[in-house]
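Novice: sequence unknown, structure follows:
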């Protein structure tokens, strides 16, 4: 119905363990008519920030979303990007992110969300926000949150659509 209306449409997700391609594939199998270009997710929003600011991240992200950062220079990191890295949230990997941040004169920590936990079939799981807070505390920095509920995340979706916030509306039955 939205697509038939002729309105510009954007689907926003805080998914940071799946690439947009995989997420769109799953949605299509469920019967949704959606393309990658219509999906705003934290990894591409973070990539825009990295490119705009000339940042080279140390990535602590899930393997599934690494491909979203393929066009980003990760040599000689001058910031850390953290996402829901799942099993990659090991002491070794967290300590490496900590070391990168502590080695910077002006440390930048970008988080693709700030959830405390989420539920899986096996039970509750720590989310990226818990690990983000650990790095904030240890390094004395405040993370820039790129995913939901960050206003910047929603502004990035508006930029992709080429509209201003005051031009946004919703359809009602």
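Specialist: Sure, I can see it. Predicted model, so just to flag it, every value in this text is computed and none were measured.
Novice: only C-alpha atoms for contact and neighbour calcs from this point on.
Specialist: Noted.
Novice: Just give me how far the helix or strand that contains residue 80 sits from the chain centre.
Specialist: Assigned by DSSP states H and E, residue 80 falls within strand 79-82. Put simply, strand 79-82 sits 11 Å off its chain's centre (CA atoms, centre = their mean, to the nearest Å).
Novice: now do stretch 27-41
Specialist: So, by CA atoms, centre = their mean, the centroid of stretch 27-41 is 17 Å from its chain's centroid.
Novice: residues making contact with that stretch?
Specialist: 9-16, 20-21, 24, 147, 156-157 (CA atoms under 8 Å, 6 or more residues apart in numbering).
Novice: For the residue nearest the centre of the chain, give me its contacts.
Specialist: For the chain, the residue nearest the mean C-alpha position is residue 42 (2.4 Å; CA atoms, centre = their mean). Contacts for residue 42 were tallied using CA under 8 Å, 6+ apart; they are 13-16, 112-113, 146-148, 153.
Novice: Let's see that with 10 Å instead.
Specialist: With contacts defined as CA atoms under 10 Å, 6 or more residues apart in numbering, residue 42 is in contact with 12-16, 20, 68, 83, 111-113, 145-148, 153, 156.
Novice: So among those, which ones count as buried?
Specialist: For the contacts of residue 42, a burial check counting by 16 or more other CA atoms under 10 Å picks out 12, 14-16, 20, 68, 83, 111-113, 145-148, 153, 156.
Novice: And the furthest pair within those residues?
Specialist: 20 and 145 (18.9 Å; CA to CA).
Novice: Helices along this structure, start to end?
Specialist: 20-29, 42-53, 91-102, 128-139, 151-161 (DSSP state H).
Novice: I'd like these as TSV, with distance to residue 4 appended.
Specialist: Putting these into TSV (distance: least, CA to CA, whole Å) gives the following:
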stretch	distance to residue 4
helix 20-29	17
helix 42-53	27
helix 91-102	46
helix 128-139	37
helix 151-161	17
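Novice: Compare those and give me the one nearest residue 117.
Specialist: helix 128-139 (7.7 Å).
Novice: Mind giving me the packing neighbours of the closest one?
Specialist: Contacts defined by 3 or more CA pairs under 10 Å, 6 or more residues apart in numbering; DSSP states H and E place helix 128-139 against strand 79-82, helix 91-102, strand 109-111, strand 117-120, strand 144-145.
Novice: putting a second one here so we can go through both:
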């Protein structure tokens, strides 16, 4: 089922040969597999379909996520997972290789930031206190104004995230399908970058959200269990 064009990338225009998959709400809810999700993943593996699991989480490493999913029965490893920190590291290595960066995170994701010069905690202004605290988004506008620049967002739905995911797969946008439960961040964002969008009716899916969205998904399926058959049909 895997198809390579003359350039060596996966899938020609209009033919799907690789898959991006959101995790929470698509494969699992509270880390419990949704019905048929494990079997669907096994079916994609058996068909040798290149895939990547994509998530905006900043509190868990790829290795930790892979362990949780593997314990639940999913045939995945750390190299199959792309997180916002991993994409950020790729962006920094390409565009700002000399930058020194403070790490502000609720979890230790240093292992997913290879090649990034991280500022030690004491040099970055001290540790985050215990209890309730504001996340970085609350003061991002102030930082932008003080620095006289605009922040680059590297998580979904940014172009940087999808560009890194495509490079990870070695695929052109027209040869890739994105399965997600968030019509805006997952599906329409992917479609905006030339990727086929598939909305699943699980997780955060709500009919009213779909009606109110600014666009229409390329495809809508009941669950991720329906995705392998769709990939097979679109890959012909």
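Specialist: Everything's here; your move. Quantities reported herein were computed from a predicted structural model and do not represent experimental measurements.
Novice: got the helices and strands packed on helix 128-139 of structure 1 as TSV, with distance to residue 166 of structure 1 columns?
Specialist: Formatted as TSV, these follow (distance: least, CA to CA, whole Å):
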stretch	distance to residue 166 of structure 1
strand 79-82	31
helix 91-102	38
strand 109-111	27
strand 117-120	33
strand 144-145	23
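Novice: among the ones you listed, which is nearest residue 135 of structure 1?
Specialist: Per CA to CA, nearest to residue 135 of structure 1 of these: helix 91-102, 6.3 Å.
Novice: how far is the closest one from where the chain is centred?
Specialist: From the chain centre to the centre of helix 91-102 of structure 1 is a distance of 19 Å (CA atoms, centre = their mean).
Novice: in it, what counts as buried?
Specialist: 94, 97-98, 100-102.
Novice: picking up where we left off before, would you mind measuring from the aligned residue in structure 2 for the residue nearest to the centre of structure 1 to residue 113 of structure 2?
Specialist: Under the alignment (TM-score structural alignment), residue 42 of structure 1 maps onto residue 84 of structure 2. Going from residue 84 of structure 2 to residue 113 of structure 2 by CA to CA, to the nearest Å gives 10 Å.
Novice: joint contacts of these two?
Specialist: With CA under 10 Å, 6+ apart, residue 84 of structure 2 and residue 113 have common neighbours residue 90.
Novice: Okay, strands next: where are they in structure 2?
Specialist: Here structure 2 has its strands, by DSSP state E, at 18-22, 28-29, 32-33, 51-55, 81-83, 100-102, 117-119, 176-180, 196-200, 219-221.
Novice: how about these, which one is nearest residue 141 of structure 2?
Specialist: Between these, strand 100-102 lies closest to residue 141 of structure 2; by CA to CA that is 17.5 Å.
Novice: For the closest one, name the packing helices and strands.
Specialist: strand 117-119.
Novice: who does the strand it packs on touch, helix- and strand-wise?
Specialist: Using 3+ CA pairs under 10 Å, 6+ apart, strand 117-119 of structure 2 sits against helix 84-95, strand 100-102.
Novice: could you check the angle helix 159-169 makes with the first one?
Specialist: Okay, so that is helix 84-95 of structure 2. Here helix 84-95 of structure 2 runs at an angle of 90 degrees relative to helix 159-169 (axes from the mean of the first three to the mean of the last three CA atoms, to 10 degrees).
Novice: Going by neighbour count, list what's buried in helix 84-95 of structure 2.
Specialist: 84-93.
Novice: possible to save those as JSON lines with distance to residue 28 of structure 2?
Specialist: Below are these laid out as JSON lines (distance: CA to CA, whole Å):
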{"residue": "84", "distance to residue 28 of structure 2": "19"}
{"residue": "85", "distance to residue 28 of structure 2": "21"}
{"residue": "86", "distance to residue 28 of structure 2": "21"}
{"residue": "87", "distance to residue 28 of structure 2": "22"}
{"residue": "88", "distance to residue 28 of structure 2": "24"}
{"residue": "89", "distance to residue 28 of structure 2": "26"}
{"residue": "90", "distance to residue 28 of structure 2": "27"}
{"residue": "91", "distance to residue 28 of structure 2": "28"}
{"residue": "92", "distance to residue 28 of structure 2": "30"}
{"residue": "93", "distance to residue 28 of structure 2": "32"}
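Novice: so how far is residue 145 of structure 1 from residue 49 of structure 1?
Specialist: Relative to residue 145 of structure 1, and taking CA to CA, residue 49 of structure 1 is found at 11 Å.
Novice: Ok, residue 151 of structure 1 next?
Specialist: Separation of residue 151 of structure 1 from residue 145 of structure 1 (CA to CA) stands at 9 Å.
Novice: just residue 96 of structure 1 next, same as before
Specialist: 20 Å.
Novice: so which of the helices and strands packed on helix 128-139 of structure 1 gets nearest residue 165 of structure 1?
Specialist: strand 144-145 (19.5 Å).
Novice: Provide the aligned range in structure 2 for the closest one.
Specialist: Residue span in structure 2 matched to strand 144-145 of structure 1, by TM-score structural alignment: 152-153.
Novice: Can you tell me what sits against the matching stretch?
Specialist: In contact with stretch 152-153 of structure 2 (CA under 10 Å, 6+ apart) are residues 84, 88, 91, 158-161.
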